[in-house]
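Chemist: Test case, fold it:
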Amino acid sequence: MGLFGRIKKDINVIFERDPAAKSVAEVIFCYPGFHAILMHRCAHWLYQRGMVILPRMISQFGRFITGIEIHPGAIIGEGLFIDHGTGVVIGETTEIGDNVTIYQGVTLGGTGKEKGKRHPTLGNNVVVSSGAKVLGSQKIGSNVKIGAGSVVLQEVPDNCTVVGVPGKVVKRDGRRVRDIDDDGIDLRHNLLPDPVGEMIVTLQERIIHLEKQIAELEEKLDGPESLQHII
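Modeler: Alright, predicted model coming up:
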């Protein structure tokens, strides 16, 4: 795909995933995610040809005007959509597949000073919600959804939903709870399982059950003192 064909696809992706987009002119002049990706493609082209300083200068300029930092060495597939984008950081050895959506405050970073591959690899059709962090060289499979504020430190298989700190898989190859868009990308990252809430509900139900058992035992004792006082 040529340069203009890739730019056209980047613009079309925004219309597909952001209902706020009203015109091509608006996308070209007012969408920082589009600006950041466009500058990254130029910087990455230069970086692949052995240049270092100029690509980094383009990256730093892009960060200054968009709030999005993408290292020139990062490999980005087609159809990346960065929504809003402020605070997004994508590290040098990051690899991003096709049709990936990233929201503001996301970090695709490393975990130390190790050399070589030290940033994550994302598959196709991945959604990384606001404030999520994916750290280290692990692979995130295709069709994965990472919940807002999650911190992912381990590999994630295909077709999973991850939430929490540290991130845990809460759904895998399960029944969908909502229809997904025609292109197969589920952008409704506000509708995620809540494992903490579910645990609290389970504990509440257990407490009610135990209190009922204690009340039944108190009736059997038929004494002035309750079982709770005896214990």
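
Chemist: all contacts plus neighbour counts: C-alpha atoms, from now on.
Modeler: OK.

Chemist: List of residues touching stretch 102-118?
Modeler: Counting by C-alpha atoms under 8 Å, 6 or more residues apart in numbering, stretch 102-118 makes contact with 80-91, 93-94, 119-120, 127-137, all of which sit outside it.

Chemist: Let me see the ranges of the helices in the protein.
Modeler: 3-17, 24-30, 32-48, 53-66, 195-221, 227-230 (DSSP state H).

Chemist: run this one through as well so I can compare:
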Amino acid sequence: MFRTILADLKSHVDVRRTPVGFWARVIGKALFAPAVHVVILYRLSSACYNFIPTRPLAFVLRSAAIVWGGTEIHPAAQIGPGLCLVHSQKILIAEGVRIGSNARISHGVSIGGDTGRHGPESGWPVIGNDVTISLDAIVLGPVTIGDRAVVSAQALVVRDVPADGVVAGSPARLVKMREDLDGRSSDSRDS
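Modeler: Okay, the predicted model is just below:
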């Protein structure tokens, strides 16, 4: 768990800084940034949730994160290392959600299942690695967001998003594919 928390701390700081500047910022964020505090409280609550005797403590820690940072992340949510909350206000991540590593989530984002549906349509979002979800976006239901995808501000995602896709709108539509550093489209790698 220590390595995961360290990856979360590092994700909030620009890696291009000098080593001294980088670690000074990591320590500063750990001490003074509510978004980082919320992530650490989530990690602790998630660890407590895995053991039935400490499960009530998991919900106390979740409540502390709501009060302290304005973010509710259910302890049963599965989130990989490197979670970066850009700002901690109004973020909701529900219990069945799975998020890969190095996710970047802005304020106002809601990620959860569609509780109004039953049967095969019900389910929880699965979000890949290195995904960016911009402010006030909503990811709802049994959707999959591929690796390196970008969800634009105020998008409503109710359908799958391909890897390297950029989606926008309500409901979200694919508007373009991200390009690699060499300028080629990401879907032309196999050519």
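
Chemist: Give me the TM-score for this pair.
Modeler: Scored against TM-score structural alignment, normalised by the length of structure 2, the superposed chains reach a TM-score of 0.82; 175 aligned residues with a C-alpha RMSD of 2.6 Å.

Chemist: Could you dump the helices of structure 1 into JSON lines and include distance to residue 152 of structure 1 and mean neighbour count?
Modeler: As requested, the helices of structure 1 are arranged in JSON lines below (distance: least, C-alpha to C-alpha, whole Å; neighbours: other C-alpha atoms under 10 Å):
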{"stretch": "helix 3-17", "distance to residue 152 of structure 1": "24", "mean neighbour count": "16"}
{"stretch": "helix 24-30", "distance to residue 152 of structure 1": "31", "mean neighbour count": "13"}
{"stretch": "helix 32-48", "distance to residue 152 of structure 1": "23", "mean neighbour count": "20"}
{"stretch": "helix 53-66", "distance to residue 152 of structure 1": "24", "mean neighbour count": "18"}
{"stretch": "helix 195-221", "distance to residue 152 of structure 1": "16", "mean neighbour count": "12"}
{"stretch": "helix 227-230", "distance to residue 152 of structure 1": "44", "mean neighbour count": "9"}
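
Chemist: what lines up against residue 133 of structure 2 once you look at structure 1?
Modeler: Under the alignment defined by TM-score structural alignment, residue 133 of structure 2 is paired with residue 128 of structure 1.

Chemist: and its match, what does it touch?
Modeler: By C-alpha under 8 Å, 6+ apart, residue 128 of structure 1 lies in contact with 101, 102, 103, 106, 145, 146, 147, 148.

Chemist: Let me know the closest of those to residue 18 of structure 1.
Modeler: Proximity of these to residue 18 of structure 1 (C-alpha to C-alpha) peaks at residue 101, which lies at 10.7 Å.

Chemist: Kindly state which residue of structure 2 is aligned to the closest one.
Modeler: The alignment partner of residue 101 of structure 1 in structure 2, by TM-score structural alignment, is residue 104.

Chemist: tally of neighbours for that match?
Modeler: Here the number of neighbours of residue 104 of structure 2 (other C-alpha atoms under 10 Å) works out to 19.

Chemist: any idea how far it is from residue 49 of structure 2?
Modeler: Per C-alpha to C-alpha, to the nearest Å, residue 104 of structure 2 is found 24 Å from residue 49 of structure 2.

Chemist: mind checking the end-to-end distance for stretch 107-116 of structure 2?
Modeler: End-to-end distance of stretch 107-116 of structure 2: 25 Å, with C-alpha to C-alpha as the criterion.

Chemist: From the chain's centroid, how far away is it?
Modeler: Once both centres are worked out by C-alpha atoms, centre = their mean, to the nearest Å, stretch 107-116 of structure 2 turns out to sit 12 Å from its chain's centre.

Chemist: Pull out the buried residues from that stretch.
Modeler: Across stretch 107-116 of structure 2, burial judged by 16 or more other C-alpha atoms under 10 Å covers 107, 108, 109, 110, 111, 112, 113, 114.

Chemist: Then stretch 171-180 of structure 1?
Modeler: Judged by neighbour count (16+ other C-alpha under 10 Å), stretch 171-180 of structure 1 contains these buried residues: residue 171.

Chemist: Residue 82 of structure 1 maps to what in structure 2?
Modeler: With TM-score structural alignment as the matching criterion, the partner of residue 82 of structure 1 in structure 2 is residue 85.

Chemist: Who are the contact partners of its match?
Modeler: Residue 85 of structure 2 makes contacts with 12, 35, 36, 39, 104, 105, 106, 107, as judged by C-alpha under 8 Å, 6+ apart.

Chemist: could I get the residues you listed as CSV with distance to residue 157 of structure 2?
Modeler: CSV is the format used below for the contacts of residue 85 of structure 2 (distance: C-alpha to C-alpha, whole Å):
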residue, distance to residue 157 of structure 2
12, 25
35, 24
36, 26
39, 24
104, 16
105, 14
106, 15
107, 16
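
Chemist: preserved in structure 1, out of these?
Modeler: Of the contacts of residue 85 of structure 2, the contacts whose aligned counterparts also meet in structure 1 (both residues aligned by TM-score structural alignment, their matches' C-alpha atoms under 8 Å) are 35, 36, 104, 105, 106, 107.
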